[in-house]
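3D, please:
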Amino acid sequence: MENQNQDQSSGKPPLPFDIPDFETLLKKQGYALAGSHSAVKTCLWLKKAMNDEGFCYKGKFYGVASHRCLQMTPTLLCNQSCLFCWRPTEVPVPAPGEWDSPEKIVEESIACQRKLITGFGGSPNALRERWLEGNDPNNVAISLSGEPTMYPYLPELIEEYEKRGFTTFLVTNGTIPEMFAKVNPCQLYMSLDAPDLETYLKVCQPKSPALWDKISESLALMKEKSSRTVIRITLVKGVNMFNPEGYAELIKKASPDFVEIKAYMHLGFSRLRLERSAMPAHAEVLEFSEQVAKHLGYEIADESEISRVVLLSKDGKKSPVRKKT
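Down below sits the predicted model:
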């Protein structure tokens, strides 16, 4: 395949390697394809949980068992190329000729998860009870890679997981308010990674500057949602880690139940775009979070130093995510 990096028209620096075909690249990164355009990937914390080495901050904040959390995306397409993204945003993603049904995606994503954790069943380091439970995932994080609201049957996908007893987390960049208005997961996240348009263009590199106005629309829509709502900020030192008052003013439009403020982590393909020094220390994240909380009128509800993340809520309290009744 021709090296796409020879084309400098995008203004992005060339990658220091030839780009393999897309499917090969996904497999090298540990993804399992579910259907023709969806993907599943296990995270570090699932592995740690299997080996009785702790749970991720979603467990501490929201009661999610890491070993039973299925991390997936219904599409690897995205309309942003965020500097901090650990996926290879430089590699073009082919659009599907036809979209898979929600039923097919759910079936195949669960099958992929079971296949990905097979090795823990015979591992002397893993807890067998955890492995058995892991084969029956009960939470789905629709947040792996790509922008899930680009999948046209996203509301039906969420419903299909919930029919099978899952709690549902959805993470979106908020750039497609038409779909944002339709979805109703157990917990709805929206990324907000800039306090103003200029910073947004630099950090998120959207396909169109007009997407900033779309984000504003989604913030307003969030205020009316029946789902539990979360605004997530990824802080990149020296890039978007300033103007806490500006972030607070935008967040007020959404009035979310929670705000997660998290450090950029120097992982994956982001290492080709950012220096390790762009990763703020937990103390810096905490200090910035305190400033946002002050301007927002929220309180710190919890923090996870190992993940460099701070949780804010209106009353300084937190509660586990629950299935819909």
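
CA only for contacts and neighbour counts going forward, please
OK.

run through the residues that contact the nearest residue to residue 158 once chain neighbours are set aside.
Spatial nearest neighbour of residue 158, excluding adjacent residues (CA to CA, 6 or more residues apart in numbering): residue 185 at 6.3 Å. Residue 185 makes contact with 158, 167-170, 227 under the criterion CA atoms under 8 Å, 6 or more residues apart in numbering.

which of those count as buried?
Neighbour-count burial within the contacts of residue 185 applies to 158, 167-170, 227; the criterion is 16 or more other CA atoms under 10 Å.

can you tell me the element residue 61 falls in?
Element membership for residue 61 (DSSP states H and E) is helix 57-62.

just checking, what packs against the helix or strand where residue 218 lies?
For residue 218, the element it lies in under DSSP H and E is helix 211-222. With contacts defined as 3 or more CA pairs under 8 Å, 6 or more residues apart in numbering; DSSP states H and E, helix 211-222 has these neighbours: helix 177-180, helix 244-254.

ok, which of those helices comes nearest residue 75?
Of all these, it is helix 177-180 that lies closest to residue 75, at 14.3 Å by CA to CA.

show me the contact partners of that closest one.
149, 174, 214-215, 217-218, 221.

residue 143: neighbouring residues, count only.
Using other CA atoms under 10 Å, residue 143 has 18 other residues around it.

just give the closest residue to it, not the sequence neighbours.
With sequence-adjacent residues excluded and distances taken as CA to CA, 6+ apart, residue 143 is closest to residue 171, at 5.0 Å.

same question, residue 136
residue 68 (6.7 Å).

likewise residue 157?
Closest to residue 157 by CA to CA, 6+ apart is residue 102, at 4.6 Å.

what does residue 89 give?
Using CA to CA, 6+ apart, the closest residue to residue 89 is residue 81 (5.6 Å).

how about the one you found, secondary structure?
Here residue 81 is recorded as coil under DSSP: H, G, I helix; E, B strand; the rest coil.

please give the structure of this sequence too, so both can be compared:
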Amino acid sequence: MSRTRSSPQTPKDSLHRQGYNFISPETGASAAVKPCMWCKRALRGGDQCYKHQFYGIESWRCVQMTPTLRCNQRCLFCWRSMEHEITRETELTPEEIVAAIPRMQRKGLSGDKPWSDPDRWETATSHPNQYAISLSGEPTLYSRLPELIDLLRDAGNSVFVVSNGTVPQMIQKIRPTQLYLSLDASDLAGYTRLCRPMGDPAAMWNNILTSLSLLRDKEADGIRTAVRITLVKGYNDGDAAALAALIRDAAPRYVEVKGYMYLGYSRMRLPETAAPDMDEIRTFARAVAEHADYQIRDENAPSRVVCLERKP
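The predicted model follows:
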């Protein structure tokens, strides 16, 4: 008796099982939407994301998405599935992405409807007003990112972009509501060890420094700026003073010191002992604040994050 062989699993098959809803999988595009845990909790009347606490974002109205899953780093601490990396894709237009987002968000939240607050569920799926371009991948590798952000903001929405800073030419062009730059090392050696760039490490590190130097101009243009440090024990937890020097020069409005959490695919690369506890995160954040002349603004223990703000 012959047996029917199942088709081999593709990277997108694995990601789809994790909750990624691809906007146009048949075209080879990797633009995707995936409602986050905090969005789902807020729908049910539960706790909200730390972005609500720090920046006033209503978590149930926030869409977590990406125009591309390609990335040019393989960071050890990333909980996302770089083991199922998308390396080739067809880019969708900004118009195609924006038009599909409500349908994708509704699809991603459909299973939560019976347990959700009816008004919140309807608002979340019909009238989201915050877009976090941070699902996975490096968004600045999407060639039409400035147009996508402008389309989303033209409708009166806020847009947060999280970037690794390796494409300063794109950082210079985009105008999100809030721009996050990741800064996880204080020098080339630390960057190469922790973030594992997929190109010339020296060139990519210099690009990150260039992106940091653009933050003053971005803020002058009305864009809220932030630097995010992912604190990993044994890798960058001794770099407070050196990181603070870079932050002092870049002068973002906010700095988020976020502890690495032993989650997802990062468990294949790092031991559980690499995750700092909240007291260690607080101590590191205080050291950065002191050296950079920032002040502690707030903290959120469930997300293991301390927010610093530039002194007036």
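
TM-score for the pair, please.
After superposition, the two chains reach a TM-score (TM-score structural alignment, normalised by the length of structure 2) of 0.92; 295 aligned residues with a CA RMSD of 1.3 Å.

still on that earlier bit, of the contacts of helix 177-180 of structure 1 - the most surrounded one?
That'd be residue 149 among the contacts of helix 177-180 of structure 1, by other CA under 10 Å, with 28 neighbours.

map that one onto structure 2.
Alignment note (TM-score structural alignment): residue 149 of structure 1 maps to residue 140 of structure 2.

residue 77 of structure 1 -> structure 2?
In structure 2, residue 77 of structure 1 lines up with residue 70, judged by TM-score structural alignment.

what's the separation between the nearest residue to its match once chain neighbours are set aside and residue 162 of structure 2?
Distances taken as CA to CA, 6+ apart place residue 137 nearest to residue 70 of structure 2, at 4.8 Å, with adjacent residues excluded. Counting by CA to CA, to the nearest Å, the gap from residue 137 of structure 2 to residue 162 of structure 2 is 10 Å.

again, but for residue 22 of structure 2
In terms of CA to CA, residue 22 of structure 2 sits 20 Å off from residue 162 of structure 2.

please apply the same query to residue 302 of structure 2.
20 Å.

and for residue 59 of structure 2?
Counting by CA to CA, the gap from residue 59 of structure 2 to residue 162 of structure 2 is 17 Å.

so what's the alignment partner in structure 2 of residue 56 of structure 1 up against?
When structure 2 is aligned by TM-score structural alignment, the residue opposite residue 56 of structure 1 is residue 49. By CA under 8 Å, 6+ apart, the contact set of residue 49 of structure 2 is 38-39, 59.

just tell me the aligned range of stretch 177-188 of structure 1 in structure 2.
So stretch 177-188 of structure 1 sits over residues 168-179 in structure 2, by TM-score structural alignment.

quick one on the thing from earlier: so the helix holding residue 218 of structure 1 corresponds to what in structure 2?
Per the alignment by TM-score structural alignment, helix 211-222 of structure 1 matches residues 204-215 in structure 2.

picking up where we left off before, trace the residue nearest to residue 157 of structure 1 over to structure 2, please.
So, by TM-score structural alignment, residue 102 of structure 1 is matched to residue 94.

tell me which of residue 302 and residue 162 of structure 2 has more neighbours.
Remark: of residue 302 of structure 2 and residue 162, residue 162 carries more neighbours, 23 against 10, as counted by other CA under 10 Å.

OK, contacts around the more buried one?
By CA under 8 Å, 6+ apart, the contact set of residue 162 of structure 2 is 132-134, 139, 179-182.

for it, helix, strand, or coil?
Three-state assignment for residue 162 of structure 2 (three-state DSSP): strand.

pull up the gap between it and residue 293 of structure 2, please.
24 Å.

please apply the same query to residue 192 of structure 2.
28 Å.

what does residue 204 of structure 2 give?
Going from residue 204 of structure 2 to residue 293 of structure 2 by CA to CA gives 27 Å.

quick one, which of the two is more surrounded?
Just comparing residue 204 of structure 2 and residue 293: by other CA under 10 Å the higher neighbour count belongs to residue 204, 23 against 17.

can you pull out the helices in the stretch 101-250 of structure 1?
102-116, 128-134, 154-163, 177-180, 197-204, 211-222, 244-254 (DSSP state H, counting those that start in this stretch).

nearest residue to residue 103 of structure 2 other than its sequence neighbours?
residue 125 (7.8 Å).

whoops, I mixed them up, residue 75 of structure 1
Excluding the flanking residues, the one nearest residue 75 of structure 1 by CA to CA, 6+ apart is residue 38, at 5.1 Å.

do the same with residue 163 of structure 2
Nearest to residue 163 of structure 2 is residue 181, by CA to CA, 6+ apart, at 5.2 Å.

so which residue is dead centre in structure 2?
By CA atoms, centre = their mean, the mean C-alpha position of structure 2 lies nearest to residue 134, the distance being 3.4 Å.

residue 23 of structure 1: which of the contacts of residue 185 of structure 1 is nearest?
After measuring those against residue 23 of structure 1 - CA to CA - the closest member comes out as residue 170, at 24.5 Å.

ok, back up a step: so what does the residue nearest to residue 75 of structure 1 match up with in structure 2?
Match for residue 38 of structure 1 (TM-score structural alignment): residue 31.

residue contacts, its match?
22-24, 65-69, 91-92, 97.

most neighbours, which of the residues you listed?
residue 67 leads these on contacts (other CA under 10 Å) with 32 neighbours.

ok, it touching residue 24?
No - if you go by CA atoms under 8 Å, residue 67 of structure 2 and residue 24 don't touch, sitting 11.0 Å apart.

now do the shared contacts for these two.
Jointly contacting residue 67 of structure 2 and residue 24 under the rule CA under 8 Å, 6+ apart are 30-31.

may I see the buried residues of stretch 122-133 of structure 1?
Going by neighbour count (16+ other CA under 10 Å), the buried part of stretch 122-133 of structure 1 is 126-128, 130-132.

just the endpoints, please. Distance across it?
First residue to last in stretch 122-133 of structure 1 (CA to CA) measures 15 Å.

I am finished for the moment; much appreciated.
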